[in-house]
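[1] Predicted model, plus sequence, below.
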Amino acid sequence: MQLQRKIAILADAAKYDASCASSGAGGRDSSDGVGLGSTEGMGICHSYAPDGRCISLLKLLLTNWCIYDCLYCVNRESSNTPRARLSVDEVVATTLDFYKRNLIEGLFLSSGIIRNPDYTMEQVIEVARRLRQEHHFRGYIHLKTIPDASADLVARAGLFADRLSINIELPTVQSLHALAPEKDATGIKRSMARIRLALDDHQEAKQQASQVRAAPGRAAKVPSPAPFAPAGQSTQMIVGADASSDRDILSTSVSLYRNYALRRVYYSAFSPIPHASAHLPAQAAPLMREHRLYQADWLMRFYGFDEQELVTSQQGMLSLDMDPKLAWALAHPEQFPVDLNRAPREMLLRVPGLGVTSVDRLLAARRVRQLRRADVERLRTASRRVLAFVHLPDHRPAQDAQALAAGLRRPASAHSAPAPTPVQPSLFDDAPPVASTPGTTPLPTLLQAATW
């Protein structure tokens, strides 16, 4: 099979994995004349998906052959999808070629499981090792850790990757057992724990080396420990493939953040796959549901919300009509209006329309003077929404805040249509087409989108 055809198949097969952000890596470039690549992102060409997500990593599977038969996976063993496999040399050469042409800023590499988890993990690691050690590649590398791979291989992967990730797949053990009986939830969490321990050990070694260097009279140079996955670890959950509620999903996320110090939990709306099992839903999960989960996740991590208070419906689902913060505010009218000149930071963060930056600016301003309505209107934020929930010396909100906020709801038609199947951009102008759901609109190719 020609390399171009292989990449077309394996790039398309990787489109369902959402956990590929490049945030968190340390600054690294080749300005010293050694190697090539950078994690800075300067001068990088980007392509954008229809839902606005930025695509700047070469996102590939090493192979879409797999010995597992997970019902929700298009690459499952029983699927009749076209199959392909790239050699380690082909992935390395393609990554370097695309980087030199300024099409990508890094590599996201995953794989179906072939032979056994350890063999597959060895192949994935070898790609990263060659890029780093033989070609001095300094760009971003994200490696998917294969569940049940040995602890030694997981530790080795972190020496070459900026970020490691293991997909938790589904919110509950029961759902994973029903839809992916060959996968072990305990084994997945065991691998997450190994990565967290390695990250903690590396951080402790860095602190000890720093303390030794700072000790008085220390003449000898103390080397810093080798970097280990500086961008941490992440995971992904499929949303809508089982009967789990949004409350179940967010509770699982909180547990993962707390126990394994994850950088991110990614949510991927379920999309029907060809020749799907009868155990799977016939319709795609709404993309708006995925979006609301991301908003709730952000509120939990940076705004002090608890997952239980964000889900206000008895069914355990987030509202599709409004964002979770607005839904919480409308469900707790006794908390409003908030005195913008006296309320603590924690309460200001709960005002719809106010973000972290806006709150910090308001706090800085009110240290020296009294805030007024004009201060809110000058913020680059949704001032109309903010004014519905606060009072100021020259402003009192309307008596019926519910009616005012109702105008901020999304119309029902905005989320009633089924979500489109994600479409991965082709990597070549004349790449052979890969089967996808009828009615989807493919993205422009990366070569066509590049700015030369």
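    Arrived safely, thanks for sending.

[2] From here on, just use CA atoms for contacts and neighbour counts.
    Will do.

[3] could you measure the nearest residue to residue 300 once chain neighbours are set aside against residue 328, distance?
    Excluding the flanking residues, the one nearest residue 300 by Cα to Cα, 6 or more residues apart in numbering is residue 306, at 5.9 Å. Distance check for residue 306 against residue 328: by Cα to Cα, to the nearest Å, it reads 11 Å.

[4] The structure to be compared is supplied as follows:
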Amino acid sequence: MGEKYHTLEERMKILADGTKYDSCNSTTTCHTFTPDGRCIQLYKTLMTNSCSGECLYCPNRCGREATRASLSPDEIVKITWDFYRRNAIEGLFLSSGVIGDPELTTERQLDVLRTLRGSGFNGYVHVRLMPGVPRDMIREVSLLANKFGVNAETTCQSRYDEICPNFDYRNDILRRMEWTYGAVRQRRSEVRYGEGIIGANDTQFVVGATGEPDSEIIDTIGRFMDSYGLRRPFFMSFDPVPDTPLSGNKASPLWREARLYQTSYLLKDYGLKPRDLETVLDDRGFLPDDDPKLVLARLNRDAFPVDVNLSTYSELIRVPGIGPRTANRIVRCRPVLSYVQLASMGVVMKRARPFIKLGNSRQTDLEAFV
């Protein structure tokens, strides 16, 4: 179905809706976290929702009856600057349907990036790369974008073949992830922090599209972190789209997406490995609808309570309600003299209290262990 005339506002709305399976939500903005931990708002858009790909779950798949629209690179630059100057956003998230082939699509994305940066835009830029993107283009993207990566979508070749018949998982995805990691490492060797753009790589999984258990996703994340230096995985719960081959399949619950995000933080920020989380999974390999860190603590009750003045950093971050920054703060400021002092450091006492003690003082309520 070809494009009909639409106003700029109509096209913006159509392309925001078209980002259903490209991180966050289907509004014109999404959120991301900068390296210093700030949560920022980005203008999120596709360049076009016309696509030569036939991914079975996607509302933009080739051949599906849908309202098609596109924005030119100059229009995206203008819209981004307009939002940015009004302090409505702090950056841009740019994706696209595949325009003919990955090279042409990436060239148009690069047109946006070159023009933005060339006109003095210092905001955050997150780019979703196309499967099969050429290596030299990944290098140029790394000079201009703060975060970029190609979507893995699922966990292995066989599952990928089920939902993305146009692309090859090993070549178009995994090899590009390897090249992306190489571009990130090269950039880090060239520029010191604070003196230029140093990008990070990411990917995304469509959760539940192929019936994969959470154990597969967790193992894949761990492997990607080890092999490709993956900074952050994103997750999007599968939600069947009308008039697609998977329209009759069951939607994946949103809580599953949330638990996978929590699990990914344990892998990336807490130093856990997939094997450390095996006891959290049920017999089918799925996470429960509960905070995995809390579940892990309950399953290892013999390790608690820990004395906040004597415990190592590694022991402290296993406590529910204590994150990496708070654990570092505790270690730097010890001795800690009261629970009030702990709360002032950022400890979520309602969650942490059953798992910690100060000297001989500890929570006597064992409800958290039941």
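    That came through fine. These numbers come from a predicted model, not from an experiment.

[5] picking that back up, more neighbours: residue 306 and residue 328 of the first structure, which one.
    Counted by other Cα atoms under 10 Å, residue 306 of the first structure and residue 328 do not tie: residue 328 has more neighbours, with 19 against 16.

[6] Let me see the contact set for that one.
    Taking Cα atoms under 8 Å, 6 or more residues apart in numbering as the criterion, residue 328 of the first structure is in contact with 309, 310, 312.

[7] What does the residue nearest to residue 300 of the first structure correspond to in the second structure?
    The alignment partner of residue 306 of the first structure in the second structure, by TM-score structural alignment, is residue 273.

[8] quick one: that match and residue 224 touch, right?
    No. Using Cα atoms under 8 Å, residue 273 of the second structure makes no contact with residue 224, being 12.0 Å away.

[9] Would you confirm that residue 386 of the first structure contacts residue 355?
    No. Contact criterion Cα under 8 Å: residue 386 of the first structure and residue 355 do not qualify, at 10.4 Å.

[10] hang on, residue 4 of the first structure in a helix?
    Yes. Checked against DSSP: H, G, I helix; E, B strand; the rest coil, residue 4 of the first structure lies within a helix.

[11] ok, now how distant is it from residue 11 of the first structure?
    Residue 4 of the first structure is 11 Å from residue 11 of the first structure, by Cα to Cα.

[12] Same question for residue 94 of the first structure.
    Distance from residue 94 of the first structure to residue 11 of the first structure, by Cα to Cα: 12 Å.

[13] For the two, indicate the residue with more neighbours.
    Ranked by neighbour count (other Cα under 10 Å), residue 94 of the first structure and residue 11 place residue 11 first, with 23 against 15.

[14] Show me where the first structure has its strands.
    For the first structure, the strands defined by DSSP state E cover 47-48, 54-55, 57-61, 106-110, 140-144, 163-165, 233-239, 264-269, 338-339, 390-391.

[15] With distance to residue 373 of the first structure and mean neighbour count as extra columns, can I get those strands in JSON lines?
    Putting the strands of the first structure into JSON lines (distance: least, Cα to Cα, whole Å; neighbours: other Cα atoms under 10 Å) gives the following:
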{"stretch": "strand 47-48", "distance to residue 373 of the first structure": "38", "mean neighbour count": "18"}
{"stretch": "strand 54-55", "distance to residue 373 of the first structure": "36", "mean neighbour count": "16"}
{"stretch": "strand 57-61", "distance to residue 373 of the first structure": "44", "mean neighbour count": "25"}
{"stretch": "strand 106-110", "distance to residue 373 of the first structure": "46", "mean neighbour count": "25"}
{"stretch": "strand 140-144", "distance to residue 373 of the first structure": "45", "mean neighbour count": "27"}
{"stretch": "strand 163-165", "distance to residue 373 of the first structure": "45", "mean neighbour count": "27"}
{"stretch": "strand 233-239", "distance to residue 373 of the first structure": "41", "mean neighbour count": "25"}
{"stretch": "strand 264-269", "distance to residue 373 of the first structure": "37", "mean neighbour count": "23"}
{"stretch": "strand 338-339", "distance to residue 373 of the first structure": "12", "mean neighbour count": "20"}
{"stretch": "strand 390-391", "distance to residue 373 of the first structure": "9", "mean neighbour count": "21"}
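
[16] Just put these in CSV and tack on distance to residue 320 of the first structure.
    CSV is the format used below for these (distance: least, Cα to Cα, whole Å):
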stretch, distance to residue 320 of the first structure
strand 47-48, 24
strand 54-55, 24
strand 57-61, 30
strand 106-110, 31
strand 140-144, 31
strand 163-165, 29
strand 233-239, 14
strand 264-269, 14
strand 338-339, 26
strand 390-391, 25
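
[17] Can you check which of the ones you listed gets nearest to residue 22 of the first structure?
    Judged by Cα to Cα, the one of the strands of the first structure that comes nearest to residue 22 of the first structure is strand 140-144, at 6.9 Å.
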